[in-house]
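generate coordinates for the sequence data below:
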Amino acid sequence: MDSLLSWLFSSQEDELYILDLMAYFMVFMAVCTFFSLLFQNVPYGRYASSVYGFPVNVKFAWFIQEMPSLFLPLALVLWTSSAKTSLLPNQLLIAMFLCHYFQRTLIYPFLIRGGKPTPFASFALAFVFCIYNGYMQIRYLSHYAEYPAYWVSHPCFIAGSCLWLVGWLMNIHSDHILRNLRKPGETGYKIPRGGMFQYVSGANFLGEITEWAGFALAAHSIHSSAFAIFTTVVLTSRAMAHHKWYINKFEDYPKSRKALIPFVI
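Below you'll find the predicted structure:
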């Protein structure tokens, strides 16, 4: 891996410059995505369409598309001269990222029950994004990020880590509720209840937004912030679309339930 990176970048300064550009480009793409999602939903799941390519089995799609966010970071940590991985703040932040994608790659796909196939375009874009983001986050944290010795006791790191943990648990619990809506043999959609679904239609999305917002607060970098912004844009749109869909689908949908933020919106 070191020889490949040396071939791609003439110096460490050059690579860090590219990492910064990647982060700013992700923010730009978040803005573009925000405006595009005003006119259409992200085309997967209940919004899947053949317009976006042939269908890919949902379990296969989730497993393959998420893989780069787990295995590329592991390769960067294990098979490169990772100058900063001996430092505790960097270790903890890398562990947060890998913990999420271990669950998302090796556990979540195999727990899916049913699920509509994913259009190839959505699958391919997700795969590319995971390569892009996995490299950007972990290469920065493992080789360039510098934190003061007291950073793990800094309020930003503590608050961010707590937010990450709360969001991660909320996301996993919400997915569990969604998986168990139908009994064996049942089909069709049901109203999710319990957990944060008592308050919002997009409890799973709120969990993931909270998770990466906490990660960004703890990591304190443009790279982590760009990821949090992009995630917020995509999943907020998804939550709003789900909320509207539920209201139109079910006459008895809870009137007090909001789309994404309890008691607010």
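
drop to CA atoms for contacts and neighbour counts, all remaining ones
OK.

can you count the residues close to His220?
For His220, the neighbour count with other Cα atoms under 10 Å is 16.

swap that for Ala241, please
19.

ditto for Pro73
For Pro73, using other Cα under 10 Å, the count is 25.

packing partners of the helix or strand containing it?
Element membership for Pro73 (DSSP states H and E) is helix 68-78. On a contact count with 3 or more Cα pairs under 8 Å, 6 or more residues apart in numbering; DSSP states H and E, helix 68-78 meets helix 88-106, helix 120-143.

to check against the first, give me the structure of this:
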Amino acid sequence: MELAEPSLLDALSYLECALGILIFVLLKLVGSPYGRYASQHSAWRLAAPTAWALQELPSLAVPLFLCAGTPAERLRRWPNRILLAMFIVHYVQRSLIFPFLIRGGKPTPLYSCVIAFVFCTYNGYVQSRYLSQYAEYADDWVTDPRFLTGFALWAAGMLINIHSDHILRNLRQPGETGYKIPRGGLFEYVSAANYFGELVEWCGYGLASWSVQGGAFALFTFCVLLPRAQEHHQWYLQKFENYPKFRKILIPFLF
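A predicted model of the protein is given here:
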């Protein structure tokens, strides 16, 4: 018997949780295949701005395509509109703005870009299809403490992420090479302030949506970003003798 789409979206969300845990284990075992950690012997590599734009674009294009191609009944309600807008706004910034601000950046292996592209297509479908067609919220959901807290976390997380990326882009002056210790913002407290911002953002989205789909994306984000943050933290400690020992890995005052 054919699986009804709401049940399919739930199943895909649980699968996303399982994939997140699997990726967490793989990243702990083999490390991150991008940036300074990527193999420079890969035959197929893309410039960093191109890779970022291509791999993130499905998370923007898929929701827009789905909403334009089919009647989006649930988007007549403000909670659904706002939640989907939260998702889309992030990926407007991530796929259309962030890549063009990158200064230099190491080439990205093609396989890494393809994996990210597939995930963004997958997750873009799950989040947008659920919110546009099946998510049921009362009109007063936008005043519920869970929504208000989640929206505030999402907004704060996005601002932290953007500000932290700005700090990283401006570590080197024109003509300078090599790596430097990030200073300012939440980098004074954690080694991966940009990742912390993104984690807060999607945890806020998950709370505001109060759904399996939103929660699965938040869990997946945590599973991917924590081992990357740990790898960054260890690299900084090994690279710089004067690296601040009090800095945590990902979450201020915790780890």
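
deepest in the core, which of the helices and strands packed on helix 68-78 of structure 1 is it.
Of all the helices and strands packed on helix 68-78 of structure 1, helix 120-143 has the most neighbours on average by mean count of other Cα atoms under 10 Å, namely a mean of 21.

any idea of the angle that one forms with helix 88-106?
Interaxial angle of helix 120-143 of structure 1 relative to helix 88-106 (axes from the mean of the first three to the mean of the last three Cα atoms, to 10 degrees): 160 degrees.

before we move on, back to that, dump the helices and strands packed on helix 68-78 of structure 1 to a markdown table, plus distance to Lys258 of structure 1.
As requested, these are exported to a markdown table (distance: least, Cα to Cα, whole Å):
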| stretch | distance to Lys258 of structure 1 |
| --- | --- |
| helix 88-106 | 26 |
| helix 120-143 | 27 |
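
quick one: which of the ones you listed is nearest Glu186 of structure 1?
With Cα to Cα as the measure, helix 88-106 is the member of the helices and strands packed on helix 68-78 of structure 1 nearest Glu186 of structure 1 (25.3 Å).

which residues in structure 2 does stretch 34-45 of structure 1 match up with?
Mapped onto structure 2 using TM-score structural alignment, stretch 34-45 of structure 1 spans residues 24-35.

next, the buried residues of the matching stretch.
Phe24, Leu27, Lys28, Gly31, Ser32, Pro33, Tyr34 (16 or more other Cα atoms under 10 Å).

mean per-residue distance, the helix holding Pro73 of structure 1 to structure 2?
Aligned to structure 2 and superposed, helix 68-78 of structure 1 gives a mean residue distance of 1.1 Å (mean Cα distance after the TM-score superposition for structure 1).

read off where that helix ends up in structure 2.
Going by TM-score structural alignment: helix 68-78 of structure 1 matches residues 58-68.

repeat for stretch 257-264 of structure 1
The aligned range for stretch 257-264 of structure 1 is 247-254, by TM-score structural alignment.

same thing with stretch 112-122 of structure 1?
Going by TM-score structural alignment: stretch 112-122 of structure 1 matches residues 102-112.

gap between the aligned residue in structure 1 for Leu8 of structure 2 and Asn41 of structure 1?
Alignment note (TM-score structural alignment): Leu8 of structure 2 maps to Ile18 of structure 1. Here the criterion is Cα to Cα, to the nearest Å. By it, Ile18 of structure 1 lies 31 Å from Asn41 of structure 1.

any idea what Met158 of structure 2 aligns with in structure 1?
Counting by TM-score structural alignment, the partner of Met158 of structure 2 is Trp168.

now the closest residue to its match other than its chain neighbours: how far from Ile265 of structure 1?
Of all residues not flanking Trp168 of structure 1 in the chain, Glu211 sits nearest, at 5.6 Å (Cα to Cα, 6 or more residues apart in numbering). As judged by Cα to Cα, Glu211 of structure 1 and Ile265 of structure 1 stand 19 Å apart.

how about Arg182 of structure 1?
27 Å.

so which of the two has more stuff around it?
Arg182 (14 against 10).

so the more buried one, which state does it fall into?
Arg182 of structure 1 falls in the coil class when you classify it by DSSP: H, G, I helix; E, B strand; the rest coil.

spatially nearest residue to it (excluding sequence neighbours)?
Lys190 (7.5 Å).

tally of neighbours for the aligned partner of that neighbour in structure 2?
Alignment note: Lys190 of structure 1 maps to Lys180 in structure 2; criterion TM-score structural alignment. Neighbour count of Lys180 of structure 2, defined by other Cα under 10 Å: 13.

give me the three-state assignment for Lys180 of structure 2.
Here Lys180 of structure 2 is recorded as coil under three-state DSSP.

for the helix ranked longest in structure 1, name the packing helices and strands.
Of all the segments of type helix in structure 1, defined by DSSP state H, the longest one is helix 222-249. With contacts taken as 3+ Cα pairs under 8 Å, 6+ apart, helix 222-249 of structure 1 sits against helix 12-36, helix 120-143, helix 203-219.

which one, of the ones you listed, ends up nearest to Lys59 of structure 1?
Among those, helix 120-143 comes nearest to Lys59 of structure 1, with 11.2 Å by Cα to Cα.

which strands and helices sit next to the closest one?
Contacts defined by 3+ Cα pairs under 8 Å, 6+ apart place helix 120-143 of structure 1 against helix 12-36, strand 55-56, helix 58-66, helix 68-78, helix 88-106, helix 222-249.

need the counterpart of Tyr135 of structure 1 in structure 2.
Using TM-score structural alignment, Tyr135 of structure 1 lines up with Tyr125 in structure 2.

contact partners for its match?
Contact analysis of Tyr125 of structure 2 by Cα atoms under 8 Å, 6 or more residues apart in numbering lists Ser59, Val62, Pro63, Leu66.

who wins for neighbours among the residues you listed?
When neighbours are counted by other Cα under 10 Å, Ser59 leads the contacts of Tyr125 of structure 2 with 27 neighbours.

hmm, Val142 of structure 2 is touching Pro79, no?
Yes: at 5.9 Å, Val142 of structure 2 counts as touching Pro79 under the criterion of Cα atoms under 8 Å.

now stretch 159-166 of structure 1 on structure 2. Mean distance?
With mean Cα distance after the TM-score superposition for structure 1, stretch 159-166 of structure 1 averages 0.4 Å from its match.

so Leu16 of structure 1 touches Tyr144, yeah?
Yes: using Cα under 8 Å, Leu16 of structure 1 is in contact with Tyr144, at 7.4 Å.

and the closest residue to Gly195 of structure 1 other than its chain neighbours, how many neighbours?
Spatial nearest neighbour of Gly195 of structure 1, excluding adjacent residues (Cα to Cα, 6+ apart): Ser174 at 6.9 Å. When neighbours are counted by other Cα under 10 Å, Ser174 of structure 1 registers 23.
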